[in-house]
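Chemist: okay, here's the prediction I keep looking at, along with the sequence it came from:
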Amino acid sequence: MAQRWLDEDQQRTWRAWLSVSELLPRALDAQLQRDAGLSHAAYVVLAMLSEAPGRSRRMSDLARRSNQSQSRLSHTVTRLEDRGWVRRERASEDGRGNLAVLTDAGWDVVRTLAPGHVDAVREALFEPLTAEQTRVLGDALQAVLDRLDPDHSQRLQEGDQPT
């Protein structure tokens, strides 16, 4: 059986995706570092907490939603606790799980940083695209996501995406 290589268009698209997946997070991280001395990963944690009922989530749920391992999330939350933006507490419903809770100071940080972060996302990702290209990109990414996560167990749901 002959090896099937990527055709020219697939190779061009794959290489562009690899570059974008490296450069876009770097650009967003640079904006957040400049504006708040905060990593993009830490901002995503704050954003996920800001959108949660009671501004709290179980650590396991927060790890999934922020695309971090439990260990990495624990380190991220520790750094956010040190800044007074997050606190941990035991889950009241079963006493077994741990919650991360966004403090009032953390809420203020999210509200302050969100507009600049949205501008950075818009400038880096959407300004180079036409409305039609944005729609096509969204459809294409949705198709890939449907292949990678057919039962929807790994993905963020509508409204869960950090901005």
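Modeler: Sure, I can see it. Keep in mind that what you see is a predicted model, and the values were worked out from it rather than measured. Residues are numbered from 1 along each chain as shown.

Chemist: could you use CA atoms for every contact and neighbour count after this?
Modeler: Noted.

Chemist: what is the burial count for the residue lying closest to Arg58 once chain neighbours are set aside?
Modeler: Among residues not flanking Arg58 along the chain, Leu99 sits closest, at 4.3 Å (C-alpha to C-alpha, 6 or more residues apart in numbering). Close neighbours of Leu99, defined as other C-alpha atoms under 10 Å, add up to 20.

Chemist: can I assume Leu99 is in contact with Ala91?
Modeler: Yes - with contact defined as C-alpha atoms under 8 Å, Leu99 reaches Ala91; the gap is 5.8 Å.

Chemist: picking up where we left off before, residues contacting the one helix or strand the residue nearest to Arg58 maps to, please?
Modeler: If you go by DSSP states H and E, Leu99 is part of strand 98-102. With contact meaning C-alpha atoms under 8 Å, 6 or more residues apart in numbering, strand 98-102 is reached by 46, 49-50, 54-59, 62, 77, 85-91.

Chemist: tell me where the protein has helices.
Modeler: 8-36, 40-50, 59-65, 70-82, 104-121, 131-148 (DSSP state H).

Chemist: pull out the buried residues from the last one.
Modeler: Of the residues in helix 131-148, none is buried under the neighbour-count criterion (16 or more other C-alpha atoms under 10 Å).

Chemist: who are the packing partners of that helix?
Modeler: Helices and strands touching helix 131-148, by 3 or more C-alpha pairs under 8 Å, 6 or more residues apart in numbering; DSSP states H and E: there are none.

Chemist: dropping in the other structure now:
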Amino acid sequence: MKSADPLTAQEERLWRALMRIIVALPRSLDEDLLRSTGLTLTEYVVLMGLSEAENQELRMADLAATTALSASRITRVVDTLRSRGLVAKRRFEGDGRGSVATLTPDGLDRLKGAYPVHLASARKRVIDQLDGRSVPAMLRQFEAIAERLD
């Protein structure tokens, strides 16, 4: 990787603020969900990913990609959710090496119950703090960054 140009003072402030958000926001969202629903943010994201998938199921590798979790982390989270009856797991019929995670009816109910809490947390901690006029530009820029990271 080549040497980068130094950041301007404003760029440095932006970068430092973003780094604080990257660390603090997931913790705050996690605390809000856990206190009110008993789900962690990671568990919520996994349930959400399954709820949006065809037949509410995904191969574990696809679920890991959808949630931006490592293979070992997605296995641990799915196993935890399975032990609580929120997700089922079975071998993938087309490939004996892979598994498929499926959202159970209890998992869908739990997700539906957690959604209002997560929405209120996201709104309070981020969306309501933004100037609404800047949202379209921020959306384009953040999506472009996210695509490059994928």
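Modeler: Everything's here; your move. Given the structure is predicted, the values throughout are model-derived calculations rather than measurements.

Chemist: after superposition, what is the TM-score?
Modeler: After superposition, the two chains reach a TM-score (TM-score structural alignment, normalised by the length of the second structure) of 0.91; 147 aligned residues with a C-alpha RMSD of 1.6 Å.

Chemist: of the helices of the first structure, which is nearest Gly95 of the first structure?
Modeler: Smallest distance to Gly95 of the first structure across those (C-alpha to C-alpha): 13.2 Å, for helix 59-65.

Chemist: after superposition, how close is the closest one to the second structure?
Modeler: Superposed on the second structure, helix 59-65 of the first structure shows a mean distance of 0.4 Å to its aligned residues (mean C-alpha distance after the TM-score superposition for the first structure).

Chemist: what residues of that helix count as buried?
Modeler: Result for helix 59-65 of the first structure [16+ other C-alpha under 10 Å]: buried residues Met59, Ser60, Leu62, Ala63, Arg64, Arg65.

Chemist: now for the fourth one: which residues touch it?
Modeler: So the one you mean is Ala63 of the first structure. Contacts of Ala63 of the first structure (C-alpha under 8 Å, 6+ apart): Ser69, Gln70, Leu73.

Chemist: got it, and the first one?
Modeler: With contacts defined as C-alpha under 8 Å, 6+ apart, the neighbours of Met59 of the first structure are Gln70, Leu73, Gly97, Asn98, Leu99, Ala100.

Chemist: likewise the fifth one?
Modeler: If you count contacts by C-alpha under 8 Å, 6+ apart, Arg64 of the first structure has them with Gln154.

Chemist: what do you get for Arg90 of the first structure?
Modeler: Arg90 of the first structure makes contact with Arg96, Gly97, Asn98, Leu99, according to C-alpha under 8 Å, 6+ apart.

Chemist: circling back: wait, which of the helices of the first structure is closest to Gln154 of the first structure?
Modeler: Closest among the helices of the first structure, using C-alpha to C-alpha: helix 59-65, at 7.3 Å.

Chemist: now Leu38 of the first structure: closest residue in space, sequence neighbours ignored.
Modeler: Leu32 (5.4 Å).

Chemist: same check, this time on Leu24 of the first structure
Modeler: Nearest residue to Leu24 of the first structure, sequence neighbours excluded (C-alpha to C-alpha, 6+ apart): Ala124, at 7.0 Å.

Chemist: how many residues are close by the one you found?
Modeler: For Ala124 of the first structure, using other C-alpha under 10 Å, the count is 17.

Chemist: what about Leu58 of the second structure, distance to Gly49 of the second structure?
Modeler: The gap separating Leu58 of the second structure from Gly49 of the second structure is 9 Å, by C-alpha to C-alpha, to the nearest Å.

Chemist: so which of the two has more stuff around it?
Modeler: Each of Leu58 of the second structure and Gly49 has its neighbours counted (other C-alpha under 10 Å); Leu58 has more, 23 against 20.
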